[in-house]
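Novice: Mind folding the following:
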Amino acid sequence: MKNLKESVLKKSMKVVGCLSLFLEALVIVPASAGCYHQPKCPDELLK
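Specialist: Predicted coordinates for the structure are as follows:
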């Protein structure tokens, strides 16, 4: 019973770690992409 409890705990911690990394990537990538985004100037203003 103790071994089962430990293995379940380890697996759940591994799942939580993977989920947190995945969610972190979802948050960081759009934020960093938004920083490098520059609005495009219309061609009419460039003439």
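
Novice: Please count neighbours and contacts with C-alpha atoms only from this point.
Specialist: Noted.

Novice: Give me the neighbour count for residue 12.
Specialist: 12 (other Cα atoms under 10 Å).

Novice: and if you look at residue 25?
Specialist: Residues near residue 25, counting by other Cα under 10 Å: 12.

Novice: Secondary structure element for it, which one?
Specialist: Assigned by DSSP states H and E, residue 25 belongs to helix 2-36.

Novice: Now show me the structure for the sequence below, then we'll compare the two:
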Amino acid sequence: MGVYTTTKKMAINDFVEHADQALYKAKENKNKVVSYDQLLSA
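Specialist: Predicted coordinates for the structure are as follows:
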């Protein structure tokens, strides 16, 4: 996973916030895939 910016310096709080959002989104997408697989196997 990587978070970067090309337009301005990013404050550490902004960096952490973006990283948290990316991790949450990845976890949410993973849960959707797992749920879909469980539906197929049911």
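
Novice: Could I get the TM-score for this pair?
Specialist: Remark: TM-score between the superposed chains equals 0.70 [TM-score structural alignment, normalised by the length of the second structure]; 32 aligned residues with a Cα RMSD of 0.6 Å.

Novice: just to revisit the earlier point, and the helix holding residue 25 of the first structure, what does it pack onto?
Specialist: In terms of contacts (3 or more Cα pairs under 8 Å, 6 or more residues apart in numbering; DSSP states H and E), helix 2-36 of the first structure is not packed against any helix or strand.

Novice: which parts of that helix are buried?
Specialist: Within helix 2-36 of the first structure, no residue is scored as buried using 16 or more other Cα atoms under 10 Å.

Novice: Pull the distance from the helix or strand following it to the chain's centre.
Specialist: Following helix 2-36 of the first structure in sequence order, the next helix or strand is helix 43-46 (DSSP H and E). How far helix 43-46 of the first structure lies from its chain's middle: 37 Å, per Cα atoms, centre = their mean, to the nearest Å.

Novice: which residue in the first structure lines up with residue 16 of the second structure?
Specialist: When the first structure is aligned by TM-score structural alignment, residue 16 of the second structure is paired with residue 6.

Novice: so how far is residue 20 of the first structure from its match?
Specialist: 21 Å (Cα to Cα, to the nearest Å).

Novice: And for residue 35 of the first structure?
Specialist: On the measure of Cα to Cα, residue 35 of the first structure and residue 20 of the first structure end up 23 Å apart.

Novice: Return the residue of the second structure aligned against residue 23 of the first structure.
Specialist: By TM-score structural alignment, residue 23 of the first structure lines up with residue 33.

Novice: residues in contact with its match?
Specialist: Not one residue lies near residue 33 of the second structure by Cα atoms under 8 Å, 6 or more residues apart in numbering.
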